Every structure is written in C-alpha cells, then in structure tokens.
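**Student:** just coords:
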C-alpha cells in the first residue's frame, strides 16, 4: 500500500513539472501589447496613432546628400596688415603744433595731422636756392669751357674742372630737392621766394588713430613716435595651429571663425601664409586675410576661435537628432506606410561615419535610401519602444 501511494506521488510530480515547462515556454514567445506611451510594437515595428505622433512631437524628413567638411581647430587674434599700420614721426626734429587728434578719430589719406617748426627749415631752403643759382652758373661755365676745349683754345684741365663743379653742384641740388620733398615743401613756391619756417605732416594712409604719444609744444626728434594710425579693413587673422595638424593646412583653404565678443555668427576668410617653423609651444603661425563689412566693429587684438577646412566631401546624411543609439549599434525610425494618418515605424540599423555640428554621415552599407521617410524630430522619445 505504501508503495502504491509513493508511485502516485512520483507521477504527479513529473506531470506538474512538465506542465510548468510548457507554460514557461509559451510565456517566452513574442509579445504584442500596449507600450508605456500607448503605442503598439512588435520587436522592430512601432505602431502609433495620430494622437501619439503629435504628443511625441515626431517630424519626418528624408536623408540628403550633404557636404561635409573636415577641419582643424585653431585660435588666435586679429591683427592689422603690416601695410595698414603706420607709426607717425618726423623727418626733421622740431616743435609740434596744431595737433588736435584723439584715439579713435577717423583719418583719410593726405589729411593734415599736425605742424612741425624748426629754424633749420629756413637754412635748408636757403641752401637750395643758393645751390640752384650756382647750378645755373656752373652749367653756363661748363658749356663755355666745352666749346673752348673743342677748339683747343683752353687747357683740358680747365674744362675738366668746370665739368666737376657742375656735377658736384647738381648732386647737391638733387639732395636738397629730395629733402624738400620729404618735408613737403613746394619747390616752385620756394623759387618764387616763399620760404616757410614750419611744415605740415599729413596722413600716409586712411585709418583710425590708435595712439597719441606727444602733445603741442613738445619737441619731437626723428625717432619720436608721435601717433599711430591703423586701417582695420582688411584684417589679418593670426592663428596658432598644433604641430600634429599643420601638415593638413595649406594656403587657399577656407577659415571659418568667430569673434566671441563681437560676432554672433560665423565669418569666413582664406589662408594666405603658413609658418615654416615651430614656436616654443610646438605650434605654427598661420595667417588669413578677412575684409569685414562696415556693420562689424572688429579691432586688432580681438580673440578669434576658428576652424580651418582641410577637406570637403559629399555623402548621405541625417540630422543628429534622427540617430538613436542602441545596444552596440545605431538605428533610425523609417515610416513604412506613407500617406496614412497612423504611423508604422520600422527600426532600421545604420552605420554612421563622420559627424559635424549638425549632421551625421550614413555609410553605404546602411540599408537606407534618399527616398525613405525618416523620423528626424522627436526620435529619442521612441528609444524606449
């Protein structure tokens, strides 16, 4: 009797175990049911009602051929071009007068800056008038001695002396004329007897006064810097590029940059010069020229953040918001029922490549075409499906 009951208990145990295994196997099959947001999904397929689409803010778009740019990051400062910077000094020392400029004043080329006075100016003008008179005298004597020498009336050494005096006087007159030109003294007015004791100093370029280092009544020697003038258009962008990046940089490449303190958007320039040596920080100087519009108030010395475009290529791309990171892979959501109010979205694996600030490259091995309708807005809200 005991043996019989024990046998029945064993049979019941094995029947219960078999039933549990069957129930477990059935429960592990594919589930179909409502999601946390009310949508229905089957593994890689998501079904959404119009209300769910609107609630999640989903937006459709298509992959596009996009021009990517590989770049090198650099930073630096704005500078004035060497030809657009002038330190104003005087050729002949003297006392400054009529200097009424302040930093920030706009100056045009040839505009009066200040006046310089020196008694030596009168001596230079006197020497010029005397030398020009002697030149005329020596010219006549030379012509006379030349004629006499040709007829063997006078000794050859007398002719040679007349020729030497003519050349010496002509050289002195030429030197004095050059000094008068540097001093901006009109030779024709001087020949008419109009001598001056002061000369006007004018601007050699157009630009802005950036410094005034002297004042009225002060004596200025030729090595005294009285003021500075800088033209701010075009400007030179002086960048520092790391050693590892310099081999990718060359003249003619586009530089996209911004000045954080002054420009809300991105500006463009082109590289004109690249340095040939490394500095103490293992970096190379790279220069680009930029011509700002009148609406921009850019000044030499402002800090610049830049990207040098070293390579451009075109490829299929999607906005970064369309790419959903998965477990070891990325995917996008493709709408497979065009024209319907309800959306059927299918998860499509993609292989991504280069990425810039807006777009991500979709490599050819991805099963995606330019005609596919892809969720490009609100895709991350679907990541939990």
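**Tutor:** Received the coordinates, thanks. The model shown is predicted, which means the values in this text are computed figures rather than measured ones.

**Student:** drop to CA atoms for contacts and neighbour counts, all remaining ones
**Tutor:** Noted.

**Student:** got the buried residues for the top helix by length along the chain?
**Tutor:** Determined from DSSP state H, the single longest helix within the chain is helix 120-150. Neighbour-count burial for helix 120-150, counted by 16 or more other C-alpha atoms under 10 Å, picks out 121, 125, 128-129, 131-132, 134-135, 138-139, 141-142, 145-146, 148-149.

**Student:** Next up, a structure to set beside the first:
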C-alpha cells in the first residue's frame, strides 16, 4: 500500500516531536509532573508562552438585546381641556428644558375658568372688607358678635372658592404669574400655553396644527434618554451562570457597558429569559428601540484565570496547563469554570505572572505522558 510521505513544515514538526520525546531520557526530571525542555527544543517545536494575568472575568457569549427606555424616563403631555391646537412650538427630536413652551391650545373652557377665578377674587375682597367693618362695629358695641361670626364664615367660604378656582387653572396648565394676574382683575388669556414638566427629547408629536382634541388627549411624548436599559435575551439553560449585580456587560461594537439589574420570571416561546441591565457607560451611543449584541460574563468568572483554549491539555475528563519552570515545564491540573469563544476560565494552583504554554501543547503533552506524568 502506498503511503504519501510527509512534506514541508508538517514533516519537520513531526520529526521534531519524535526527536524531543526521544531526548527526554537524557534529561533529568524535577517532580512527578515536571519535565525538562530546553530553549532550543521550544524553538524547534514552536512552543509559545504567555503570562497569566490577575484573575478576572472573561467575556461570555454574545446575546441579542434591545435598548429600552425606563418608564420613569418618559411622560406624555395631555390636553387639560378640550380645544383646538393653535400652534406647535416643537418638533420631534427637539431637546427641551423644564418649563419650555410646547404648544398653544385654544379652549372655550379656559375663559370660563378664568372668569370663575376673577369672580372668586372679587368676592374674596368684598368678604374681607365686610369682615373688617363688622369687627370694628362689634368692638364699639354697635353690632352683636354674631355679625362678626357670620362675616368670618362668609370670608372663609369665599377664600375656599378662590383656592379652588386657582387650582383648576393650575391643573389646566396656567402658570402662577398668569393666575395671580387674573385673580387681581387683569386681562384674560385667549389661549393656554402648555409647557414641558421636565427636560428631555421630543420623542413624538401626536397632533397637528388646527386639530380639535378632547380633554386628556395625548399631545406630545417627551423622553429623557439620560438613562437607558437593555433587555437581553438569554437561554433558560444559562440562568444558573448569569452574573450578579455589579458585573460588566459589554456591548459589541460600542464603547458602552451595562450592569445586570433583574431577571425576568417568564420564559418566552423561544425558551429565553429577559435579563434587564442598566446602561452605565456610553448612553449617548445608543438609541431607544435598536437591537445590539452584548456579551454577558459568567457568574463564576471572577474566581479564576482567563487562558486561551489552546493552552489546555486534556487527559480524559481532566485538564492541565503547562507552566514554565527554570528547567522546562510542569503540568498543573486545572478546573474549567467557563468557556466562551477562544478563551476559557480555569482555577487551580496558579499565580499571576506565571508563564504557560499556549501553542504546541500536544507535543508537550506527549513528552509529559512519555515521561510518566499521566496515568
């Protein structure tokens, strides 16, 4: 049977491994799992090493997420009275400040409310004047004390009517200065100027100029995008590995990050749970409603070392890494905590700063097992 000969770099690598394994008998051993490897042998085999960093999390797999606005970051401006939209003062995507005018609403009921306030103000003044006169007459003994009590009751009743009329106009959206002006007998306003309650961005204008709207009709939606959430869809099987609060969830392709906030209790039709995360960095790089990819770290990631998956040497259900020593390498057993892509997270008798082999691990494993370091 014809066997195709080994050629090129593969042939040279194979001969190097054979030569390396044969030369182990001439090298001294330094422990049950330590074996000698010279610098020349490392170069011929293509063995590369890297230093272990301090224990820390590794990026988990990527999951889809949607950018959402927290409910408390949005409000809708509604029509306090039935009327006609006289003028729109903002457009979608405009940035507004608290108290900024948004639109003018012409309403017949506005005139009625102002008239009630004006009448209540006039009655209140007359009631106070009457009360003062009755008190003077009672002090001189001209009128009985009962007249003073009746005047006090009338003044209190008129004061309550005045407060009610003022409250009705405040609920309608009239500012305090205009209310005082009307109560003092000033000119009545012909339109109601509706203002923003808080700063934000105009997400949507729900009406048009000239449109007749009933009371409580939604007019403008304002969103404060300074705080955002991510709704991450993660498989149910992954819920035991999800990180706790304080972990860093990275957003692929954006200089942005989030931290876990809560985990939904309902499983979707696609067998996923919703992990809600609060964006902590890069809010301005995200838009409400867009879909992004995020990487969720493993819950156990903080307890071990992140190493390339190529650094692992497996022997049945056991895993080892080869740590560089002064004489060569020593095989250290490790426990795989989690894996994602080309990286794994391991724990074991390791320390930050140690060098581990990251390439030609198969050759090192053959040499180690040939020395008797594996059962």
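**Tutor:** Noted; the coordinates are in hand. Being a predicted model, the structure only gives us computed values, none of them experimental.

**Student:** quick one: TM-score?
**Tutor:** The TM-score (TM-score structural alignment, normalised by the length of structure 2) is 0.71; 337 aligned residues with a C-alpha RMSD of 4.2 Å.

**Student:** What are the buried residues along the helix or strand just after the longest helix of structure 1?
**Tutor:** Toward the C-terminus, helix 120-150 of structure 1 is succeeded by helix 156-182 as the next helix or strand (DSSP states H and E). Counting neighbours by 16+ other C-alpha under 10 Å, one finds that the buried residues in helix 156-182 of structure 1 are 159, 162-163, 165-166, 169-170, 172-173, 176-177, 179-180.

**Student:** List just the nearest of those residues to residue 111 of structure 1.
**Tutor:** Within the buried residues of helix 156-182 of structure 1, the smallest distance to residue 111 of structure 1 is 19.0 Å, found for residue 180 (C-alpha to C-alpha).

**Student:** Which residue is the nearest non-sequential neighbour of the counterpart of the closest one in structure 2?
**Tutor:** With TM-score structural alignment as the criterion, the equivalent of residue 180 of structure 1 in structure 2 is residue 169. Excluding its sequence neighbours, the residue lying closest to residue 169 of structure 2 (C-alpha to C-alpha, 6 or more residues apart in numbering) is residue 113, at 6.6 Å.

**Student:** go on, residue 308 of structure 2?
**Tutor:** Using C-alpha to C-alpha, 6+ apart, the closest residue to residue 308 of structure 2 is residue 343 (4.6 Å).

**Student:** check contacts around that neighbour.
**Tutor:** Residue 343 of structure 2 is in contact with 58, 306, 307, 308, 309, counting by C-alpha atoms under 8 Å, 6 or more residues apart in numbering.

**Student:** Repeat the analysis, applying 6 Å as the threshold.
**Tutor:** Each residue near residue 343 of structure 2 by C-alpha atoms under 6 Å, 6 or more residues apart in numbering is listed here: 307, 308, 309.

**Student:** repeat for residue 226 of structure 1
**Tutor:** Contacts for residue 226 of structure 1 were tallied using C-alpha under 6 Å, 6+ apart; they are 88, 89, 213, 214.

**Student:** Counting neighbours, what do you get for residue 186 of structure 2?
**Tutor:** Residue 186 of structure 2: 12 surrounding residues under other C-alpha atoms under 10 Å.

**Student:** and it, what pairs with it in structure 1?
**Tutor:** Checking TM-score structural alignment: residue 186 of structure 2 goes with residue 193.

**Student:** Is that match part of a helix or strand, or is it coil?
**Tutor:** With DSSP: H, G, I helix; E, B strand; the rest coil as the basis, the three-state label of residue 193 of structure 1 is coil.

**Student:** And it, how close does it get to residue 376 of structure 1?
**Tutor:** 85 Å (C-alpha to C-alpha, to the nearest Å).

**Student:** Find the nearest non-adjacent residue to the counterpart of residue 120 of structure 1 in structure 2, please.
**Tutor:** Superposed on structure 2 with TM-score structural alignment, residue 120 of structure 1 falls opposite residue 109. Leaving aside its chain neighbours, residue 109 of structure 2 sits nearest to residue 81 (6.9 Å; criterion: C-alpha to C-alpha, 6+ apart).

**Student:** same deal with residue 134 of structure 1?
**Tutor:** residue 169 (7.0 Å).

**Student:** What of residue 120 of structure 2?
**Tutor:** Closest residue in space to residue 120 of structure 2, ignoring its immediate chain neighbours: residue 162 at 4.9 Å, by C-alpha to C-alpha, 6+ apart.

**Student:** And for residue 255 of structure 1?
**Tutor:** Of all residues beyond its chain neighbours, the one nearest residue 255 of structure 1 is residue 308 (4.5 Å), with distances taken as C-alpha to C-alpha, 6+ apart.

**Student:** Check for me that the one you found belongs to a helix.
**Tutor:** No. Using three-state DSSP, the assignment for residue 308 of structure 1 is strand, not a helix.

**Student:** OK, contacts around the residue mapped onto residue 107 of structure 1 from structure 2?
**Tutor:** When structure 2 is aligned by TM-score structural alignment, the residue opposite residue 107 of structure 1 is residue 96. Residue 96 of structure 2 is in contact with 199, 200, 201, counting by C-alpha under 6 Å, 6+ apart.

**Student:** Just the closest of the residues you listed to residue 90 of structure 2, please.
**Tutor:** Distances from residue 90 of structure 2 to the contacts of residue 96 of structure 2, taken as C-alpha to C-alpha, are shortest for residue 201 (10.1 Å).

**Student:** three-state assignment of residue 360 of structure 1?
**Tutor:** Classification of residue 360 of structure 1 using three-state DSSP returns strand.

**Student:** in what helix or strand does residue 53 of structure 1 lie?
**Tutor:** For residue 53 of structure 1, the element it lies in under DSSP H and E is helix 50-55.

**Student:** Trace residue 72 of structure 2 over to structure 1, please.
**Tutor:** Mapped onto structure 1 by TM-score structural alignment, residue 72 of structure 2 lines up with residue 83.

**Student:** and residue 112 of structure 2, how far is that from residue 167 of structure 2?
**Tutor:** Distance, residue 112 of structure 2 to residue 167 of structure 2, by C-alpha to C-alpha: 14 Å.

**Student:** picking up where we left off before, in structure 2, what residue corresponds to the residue nearest to residue 134 of structure 1?
**Tutor:** Under the alignment (TM-score structural alignment), residue 169 of structure 1 pairs with residue 158 in structure 2.

**Student:** so that match sits right up against residue 122, yeah?
**Tutor:** No. Look at residue 158 of structure 2 against residue 122 with C-alpha atoms under 6 Å: they stay out of range, at 9.3 Å.

**Student:** Let me know the secondary structure of the counterpart of residue 348 of structure 1 in structure 2.
**Tutor:** When structure 2 is aligned by TM-score structural alignment, residue 348 of structure 1 is paired with residue 331. Following three-state DSSP, we place residue 331 of structure 2 in the strand state.
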